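Trainee: what shape does this take:
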Amino acid sequence: MKSKDLRALPIEELTEKEAAAKKRGYELRVSNTTKELKNTAEIRSNRRDIARIKQAIAEKQNQATKA
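Mentor: Purely as a prediction, here's the structure:
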């Protein structure tokens, strides 16, 4: 997920993506705990994706308040 692509999306879609990413993060943590997860780097990648989404949402909200 690239930041450039996320900035082009509306806030509603970003919040949906954030919720889906958080759910995915939960699933990854559970599968890691039960020793089913093969690639633990996915947890880190997912966490960073959530941060990118949150950053894009914050930028959109700041632009809306300045305008």
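
Trainee: from here on, contacts and neighbour counts on C-alpha atoms
Mentor: Fine.

Trainee: biggest helix in this structure, by residue count?
Mentor: Taking DSSP state H as the criterion, the chain has its longest helix at helix 41-66.

Trainee: what residues of it count as buried?
Mentor: Within helix 41-66, the residues that count as buried by 16 or more other CA atoms under 10 Å are Ile43, Asn46, Asp49, Ile50, Arg52, Ile53, Lys54, Ala56, Ile57, Lys60.

Trainee: now the other sequence, so there's something to compare against:
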Amino acid sequence: MPRPVEALRAQGDAELANRLVEARQELFNLRFQHVTGQLESSARLGALRKEVARIRTLLRQREIEAAEAR
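Mentor: So this is what the prediction gives:
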């Protein structure tokens, strides 16, 4: 089973941007559920925060590499 970062690296920039939007939306919904007491799995909050951080890191790395290649 590939590590989460390796699976993300295989995706293109557009796919990562879309996944970032989806993850942020899901994180927002989970936070709302947490506040209202409807959250079933609090571990999902932490996992999503880490996924958002991984995606943002990869996008930033690619941005820096593109700038250095110029």
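
Trainee: what's the TM-score here?
Mentor: TM-score of the superposed chains, computed with TM-score structural alignment, normalised by the length of the first structure, equals 0.90; 67 aligned residues with a CA RMSD of 1.2 Å.

Trainee: residue range for the longest helix of the first structure in the second structure?
Mentor: Under TM-score structural alignment, the counterpart of helix 41-66 of the first structure in the second structure spans residues 43-68.

Trainee: and the matching stretch against the first structure, how far off on average?
Mentor: Taken against the first structure, stretch 43-68 of the second structure registers an average deviation of 0.8 Å after superposition, with mean CA distance after the TM-score superposition for the first structure.

Trainee: does anything pack onto the longest helix of the first structure? Which helices or strands?
Mentor: Contacts defined by 3 or more CA pairs under 8 Å, 6 or more residues apart in numbering; DSSP states H and E place helix 41-66 of the first structure against helix 3-7, helix 11-33.

Trainee: mind listing what the spatially closest residue to Arg24 of the first structure that is not a sequence neighbour touches?
Mentor: What sits nearest to Arg24 of the first structure in space, not counting adjacent residues and going by CA to CA, 6 or more residues apart in numbering, is Asn46, at 7.7 Å. Contact analysis of Asn46 of the first structure by CA atoms under 8 Å, 6 or more residues apart in numbering lists Ala21, Arg24, Gly25.
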